[in-house]
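S.K.: Build me a structure from this.
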Amino acid sequence: MRQALALALLIGIAVSAAFLLTPSRFTPAIPGDDALGTLFSGTLKANRDYDVLDPETTAEKRDEAARSVWPVYDFDGSAAETLQRRISGAFARGREAVAQWKQQNPAKAARLLNEHWIDAETARFLLSHRDEFWKALQAVLEDEDYLDLARSGFDPAVERAALRLADLAAAGFVVEERGLLAADRERGIMVRTVGGGGAPEQAIRDIDRIQDLMNARQHVERTSAAQLADLTPRTARAATELVRRALRPNLAYDDAETRRRQEVKRAQVKDVLLQVRKGEKIIGDGEQVTKTHLLVFQALRAAGRASGADQVRWGGGLFAALLCAAVFEFGRRNMRKFRPRSRDVFLLAVLMVAQLFAVKGALLGADALHDVMREQLPAPFSGYVAQALPAAVPYALGSLLVRFLLTSEAALLWTAAFAPLCGLLAGGSLQFAAAALVSGVVAADRIGHAGRKSAVFRAGLVTGVVTAVVLATFAMFQGRLWAWDTAATVLGSILGGALVLPLLALLLSPLLEAMFGYVTDVELLKLANFNHPVLKDLIVQAPGTYHHGILIGQLVDAAARTIGANPLLARVGAYYHDIGKGKNPLYFGENQKGENRHDGLTAQMSAEIIRRHVAEGMELARQAKLPRQVSDF
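M.R.: Sure thing, here's the model as predicted:
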């Protein structure tokens, strides 16, 4: 039964430690995303190699790569040929209309041929075929210009002159609006030829050589005089207007192709990784948290949630179980006075788990309080608070309570098991492990047989001073003994020992006494007071028994000191061991004066009265709510 209880308690400690000793506690607390711009407290180093994705820098580099792509414009290589085909098609439609008119009006045909004269009826006929001319040309020509060309009979010579002019006009790059190229003037554009011959793709840096449609049409007007010098002025003007109206842009921005090339460039840029090597300092004490730090912090938190974190967590639980089992077994085998009962083992386990939870809660509370006060205090004072609060945590509380309720051997073994776990809980800190060990031993020593509340406060003060010395010693190791943050740490540990530790001990010890049936020296001293109601009633009812108990108390006190037992418990037990005689005091020799009432009783009745004082004493003890340890006497 006891072995099953011990195993269950050991499993409970392991599970609790696995929950509490999370990987995040092996390093200083990792700030959240809201810590941007704040000052970091402590030094954080990488516990392994990390490749941290930097999405912001990656996006910037990909945008930069996309901006390096020149805009793609499609050049219609067949534009000049198409223009000539439309002009030739329009002249062919015009000659067909003239030929049809001549066939219907042979008498007037000679006059049109010789005098280039058109009467109103002829003009109406030719204009009725104008739409076919427009469709072939894919442009609208004024009636006057159309009729001027008709007067020449849409002469092939005029057509050849118009084609020559069109070929010159379509030779260069022409866009719809030149303003579209303004943004690309500094770097240039990429021209891709689609249809027709020529280079499939070329880079154009000189944007000024590209004309818009308006300038190209104006260029047609400027060059027409030289190209159409052999035509009559009216015919030349009409041919110029025809070419000008038929001219179209041959260069157009290809948004889809440009975006495709930008995406290709983006894809060629690899993810930007922040490489953090194991043991490398991520951020130091007092450094400002930047966006780069936040990225590394996110990677650290993500690693803490990975599957490897479960191994670390349960490894902590297994370590706690092995440590407690080893210390307990050592005490059982090698310490003669360490003979714990089942309830003692249960108390030790409960205090172990409770103290671990209390330390973690206190550390988290200290962090939260520091965050609140950081907004209210100047930066240096906020840093001092950050050093003082963890030092004020009552690491020795469990050791003090174990010694208060059990023995010094139990307290020593409990402290030896708790101190390493406390160090892990405080961030893998040897400093706090040593502080928990030394302060726990001192607290257990100073609280031994504390008879008054003032003794508890004295023990707490001594414990706080010793803790301060331990922490100051570690500050010497780090070369910052005379720093203000060390002074804050020392002050925090002294205040924690002098106030927090004794107050919690006095608050919790009565609860533990009631829950587990223990009695402390403080409670025994209350019972040892001769003004206690039971003793006052006893001295009135049975003064001989009262004095008998006092004398026996002095004897057992000395005997208990000799054999290493609890002298106070022995003395109090002696005071109360015969309180049942107060019911029939004259039947007991120490209260008789001459007459012996047993002389008038039978032997059986005398024996019954003598035996009955035990039961009556137990009843009085129950009514007075005496501790079981005292009632057992």
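S.K.: Every contact and neighbour count from this point should use C-alpha atoms.
M.R.: Fine.
S.K.: What are the boundaries of the strands in the protein?
M.R.: Using DSSP state E, the strands of the chain run over 44-45, 50-53, 72-76, 174-175, 189-194, 201-204, 211-212, 251-253, 273-276, 281-283.
S.K.: Check which residues of the last one are buried.
M.R.: The neighbour-count check on strand 281-283 (16 or more other Cα atoms under 10 Å) flags I283 as buried.
S.K.: Show me what that strand is packed against.
M.R.: strand 44-45, helix 291-304 (3 or more Cα pairs under 8 Å, 6 or more residues apart in numbering; DSSP states H and E).
S.K.: For A436, see how far away A391 is.
M.R.: Distance from A391 to A436, counting by Cα to Cα, to the nearest Å: 11 Å.
S.K.: export the strands of the chain to a markdown table and tack on distance to P156?
M.R.: Formatted as a markdown table, the strands of the chain follow (distance: least, Cα to Cα, whole Å):
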| stretch | distance to P156 |
| --- | --- |
| strand 44-45 | 89 |
| strand 50-53 | 72 |
| strand 72-76 | 27 |
| strand 174-175 | 27 |
| strand 189-194 | 31 |
| strand 201-204 | 36 |
| strand 211-212 | 30 |
| strand 251-253 | 30 |
| strand 273-276 | 71 |
| strand 281-283 | 84 |
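S.K.: and of the ones you listed, who's closest to E132?
M.R.: strand 72-76 (25.5 Å; Cα to Cα).
S.K.: Can you name every helix or strand that the closest one contacts?
M.R.: By 3+ Cα pairs under 8 Å, 6+ apart, strand 72-76 packs against strand 189-194, strand 251-253, helix 255-268.
S.K.: For burial, what's the neighbour tally of the closest residue to V353 other than its chain neighbours?
M.R.: Counting by Cα to Cα, 6 or more residues apart in numbering, I13 is the residue found nearest to V353 once chain neighbours are left out, at 6.1 Å. Using other Cα atoms under 10 Å as the criterion, I13 is surrounded by 23 other residues.
S.K.: doesn't F319 make contact with I13?
M.R.: No - applying Cα atoms under 8 Å, one finds I13 not in contact with F319, separated by 10.3 Å.
S.K.: Which strands or helices does the longest helix seen in the chain pack on?
M.R.: Taking DSSP state H as the criterion, the chain has its longest helix at helix 342-376. Here helix 342-376 touches helix 2-20, helix 379-391, helix 397-405, helix 408-425, going by 3+ Cα pairs under 8 Å, 6+ apart.
S.K.: Here is the second sequence; please produce its structure so I can put it next to the first one:
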Amino acid sequence: MDLLRHQFQNIKRLLDITFFRILFFAFIGVILFLSMYGNVKPDKLKLGLFNIAEKTVVSPITVEDKESTEEKRKHELERVQGVYTLKSEYTQNQVDLVASIFDTAIKVSDEIQEEKKKAAPEGESSEPAPAATEPPVSDKVKKLKERLTPAVIDDLPEEVFTALVSADKRQLAIAKDLTLTAVSNEMSKPIPADEVENSKKKVEEELKFSTLGPSMKRAAILMRRYAVIQNEFYDPQATEEARRRTAETVEPVKILEGQVIVEEGELVSHEIYRQLKLAGLLDSQDSKKPLFGLLLLIVIILSSIYYYFLERKIQPDKKQTDLLLFGIVFSFSILLMKMASQFQQFGFEGVSSLFPAAMAGIIIKILVDERLAWLTAIVQGICGSIIFNEETTGALNMSAGIYILCGGLAATLFLRDHNARSKILPAGIFVSVVNISVIFSLLFLRNTQYNGMEYGLIFIFAAVSGIASAVLAIGLLPFLEASFGILSTMRLIELSNPNHPLLKKILTEAPGTYHHSVMVANMSEAACEAIGANGLLARVGCYYHDIGKTKRPLFFIENQINRDNPHDRLSPGKSAQIIIAHASDGAALLKKHHMPKEIIDIAEQHHGTSLIKFFYHKAKQAGNVNEEDFRYPGPKAQTKETAIIGIADSVEAAVRSMAQPTPEQIESLVHSIISDKLQDGQLNECDLTLREIEVVEHTLCETLKGIFHSRIEYPTEMTKQKVVDA
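M.R.: Alright, predicted model coming up:
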């Protein structure tokens, strides 16, 4: 184990160099690539045109069949008929034209009658002039044509004009009404070019039973035929718009993921061969897209992890430890996932539910950080969806990915406020419940049909996955903690056990020191928690910080109950060296017992380079002395926890030496000790702020007031009687 720890230390030192850190991430990337490439690499099909398929082939992707889509679009466009627009204004135009012709004929008839009246002799009756005086028809026709347009004259036959000028006003009025009504009714309907003649015949039929004379009836018919024209015309723009809308409504023809392209034993026709090629199954051995896609995904995953560690504000040594630990746990989890996926080749369905998805999350949550555990669960889910894709037709098995993701998140969520080793197994049981719920919800969503035995097997796999995650985590934690020298919360709780050999050693060999350590632990824990530092580390560190005093317990005043002080027989210099040695002796003893580095640092640094004032001033009275001989060798406190322990250690010893201290005396003493340490530079190398020091001072005062509160003094006789009664 020592050799392994030494190797890890060497690797950690290399990770402090950017080049080797990138190389480490590249190594993780290689593991990811080798684990997943076989699952995304397309199968090579040996299928040729007009060959018989040796197995059923399904499409691995959803892809649009553009050729079939285009054929479908052409077919739909062929069914689109031309759009014709009804020119409603044509109806009114033709009605107005016919009406104007009749009105002109009536006006000409009125003018002729007026001229006849003027030509008749005065005194004679107003009866019409004899026929001999009637103007010739040709003159009437000429007069009528003078009032009409050349187009009308050219389009209407001569007999129409003759009939119009020959008819009386009553006949003209009747013919006008019949003609206008028929034209208006017929022209209000769409009349395309090929229906014009039919429309003309319809208006012609309506006059067969009219009371008009033969010539007028014939003229009215010709007028109707003349007035009825095409009023519905082809609209190219509207037709094109209709074609466009039809083309947009055509749904693309797709080859769906999982769709059977060719059945086993079926002949590969031209159409099937085209679909195989379209789905990328014929040239898959030359496709670089899956390779590029996988590399891009791995780069994204590693970049997110690298960024997380880059932005994490912790000491470099701790950061490298966490990075190496994460790399080992994550790589082990991916390799375990790949090993489990191999059972899919034997038709072993549901093997993804057996994978201990929560193992990595539990370990990383306890040993590193909760946020990294969340990130690990997400990355595991992504990788799992690819590695366990044998049961699906595509590159991703979303069910497996969701299952693994939920398992990892459930473990981290359960352990959010718990870090004790005893909570790992309950966390595993909780993960089992979550696994069962998730797997059955996914099965029901997919409407998967399984029999009772298959459902039972899936239930067992999901339950075993959670328990196995907890068991593996419990088994790996001691190994990882010992190999990396990690001081986890669980490890701290174990070290705080009074049955620990070193704590027993302090209790039996230096009971006063043990009591002093417990007092300092209470004070330090409260002060650390008040500023957000690690209170548990401070408490456990206090239990061991004076372990070096067990080498010469009687040379320390707290262990000199009813005993002579051996320092009375020693020189100040010799006494100072014995007192100073307890820090280095404690660190050596802790190293011998392979205690965590943080505990060793507390024992070695809690006095920093402070001066042993009592013996220094005593020696100074005897003559000139070197102050450095009466100072601890250090180093000074490097962390908040160590600095607070050093303050609490001095404060507790000083207050304990006072007889019935008052709250004011306690506050004054604590402030004096802290000010002295600040002036002496003992807090210069830790990251305690002045604001935090003020909070620490207040917390220590409140704790000491609770410990050294005033007590009732009993009368002497009453006290003696109580002792006798006891």
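S.K.: Can you pull the TM-score for these?
M.R.: Here the TM-score for the pair of chains, by TM-score structural alignment, normalised by the length of structure 1, is 0.52; 380 aligned residues with a Cα RMSD of 4.2 Å.
S.K.: show me the contacts for the residue nearest to R48 of structure 1 when sequence neighbours are not counted.
M.R.: Once flanking residues are discounted, R48 of structure 1 sits nearest to K278: 4.1 Å by Cα to Cα, 6+ apart. By Cα atoms under 8 Å, 6 or more residues apart in numbering, K278 of structure 1 lies in contact with K45, A46, N47, R48, D49, Y50.
S.K.: which one among those gets closest to G383 of structure 1?
M.R.: K45 (19.9 Å).
S.K.: Excluding sequence neighbours, find me the nearest residue to that closest one.
M.R.: Nearest non-adjacent residue to K45 of structure 1 (Cα to Cα, 6+ apart): K281, at 4.3 Å.
S.K.: Distance check, the counterpart of L20 of structure 1 in structure 2 against I645 of structure 2.
M.R.: Matched to structure 2 by TM-score structural alignment, L20 of structure 1 sits across from S35. When Cα to Cα is applied, the distance between S35 of structure 2 and I645 of structure 2 equals 49 Å.
S.K.: Looking at those two now, which is surrounded by more residues?
M.R.: Counted by other Cα under 10 Å, S35 of structure 2 and I645 do not tie: I645 has more neighbours, with 29 against 18.
S.K.: surely that one meets C542?
M.R.: Yes - contact criterion Cα under 8 Å: I645 of structure 2 and C542 qualify, at 6.9 Å.
S.K.: overlap in contacts of those two?
M.R.: Contacts common to I645 of structure 2 and C542, judged by Cα under 8 Å, 6+ apart, are V520, A521, S524, I602.
S.K.: Scan those and report the most crowded one.
M.R.: S524 (34 neighbours).
S.K.: What residue in structure 1 is paired with that one?
M.R.: Using TM-score structural alignment, S524 of structure 2 pairs with V556 in structure 1.
S.K.: pretty sure its match contacts A570?
M.R.: Yes - contact between V556 of structure 1 and A570 holds when scored by Cα under 8 Å: they sit 5.9 Å apart.
S.K.: which residues are in contact with both of those two?
M.R.: Counting by Cα under 8 Å, 6+ apart, nothing touches both V556 of structure 1 and A570.
S.K.: so what's the match of L20 of structure 1 up against?
M.R.: Counted by Cα under 8 Å, 6+ apart, S35 of structure 2 has contacts I334, L335, K338, I387.
S.K.: how close does it sit to P572 of structure 2?
M.R.: 69 Å.
S.K.: same thing with A643 of structure 2?
M.R.: Taking Cα to Cα, one finds A643 of structure 2 at 27 Å from P572 of structure 2.
S.K.: same check, this time on G381 of structure 2
M.R.: Taking Cα to Cα, one finds G381 of structure 2 at 67 Å from P572 of structure 2.
S.K.: Next: I305 of structure 2.
M.R.: 57 Å.
S.K.: Please apply the same query to L503 of structure 2.
M.R.: 30 Å.
S.K.: Which of the shared contacts of I645 and C542 of structure 2 lies at the shortest distance from Y226 of structure 2?
M.R.: S524 (115.4 Å).
S.K.: which residues sit in contact with the closest one?
M.R.: G535, A538, R539, C542, E641, I644, I645, A648, L700.
S.K.: Number of residues surrounding C406 of structure 2?
M.R.: Neighbours of C406 of structure 2 using other Cα under 10 Å come to 21.
S.K.: So what does it match up with in structure 1?
M.R.: Checking TM-score structural alignment: C406 of structure 2 goes with V438.
S.K.: Quick check: its match touching T467?
M.R.: Yes - using Cα under 8 Å, V438 of structure 1 is in contact with T467, at 7.2 Å.
S.K.: Which residues are in contact with each of the two?
M.R.: By Cα under 8 Å, 6+ apart, no residue touches both V438 of structure 1 and T467.
S.K.: Go ahead and flag the most central residue of structure 2.
M.R.: I378 (9.6 Å; Cα atoms, centre = their mean).
S.K.: And that one, what's its match in structure 1?
M.R.: In structure 1, I378 of structure 2 lands on A416 (TM-score structural alignment).
S.K.: so how far is S439 of structure 1 from that match?
M.R.: 11 Å.
S.K.: A326 of structure 1 now?
M.R.: Distance from A326 of structure 1 to S439 of structure 1, by Cα to Cα: 22 Å.
S.K.: ditto for T520 of structure 1
M.R.: Distance from T520 of structure 1 to S439 of structure 1, by Cα to Cα: 21 Å.
S.K.: what range in structure 1 does stretch 671-689 of structure 2 sit on?
M.R.: Against structure 1, stretch 671-689 of structure 2 falls on no residues (TM-score structural alignment).
S.K.: R151 of structure 1 against A109, yeah?
M.R.: No - using Cα under 8 Å, R151 of structure 1 makes no contact with A109, being 11.0 Å away.
S.K.: Structure 1: which residue goes with S303 of structure 2?
M.R.: By TM-score structural alignment, S303 of structure 2 lines up with A325.
S.K.: still on that earlier bit, which of the contacts of S524 of structure 2 are also in contact in structure 1?
M.R.: Here is what carries over to structure 1 from the contacts of S524 of structure 2, by both residues aligned by TM-score structural alignment, their matches' Cα atoms under 8 Å: G535, A538, R539, C542.
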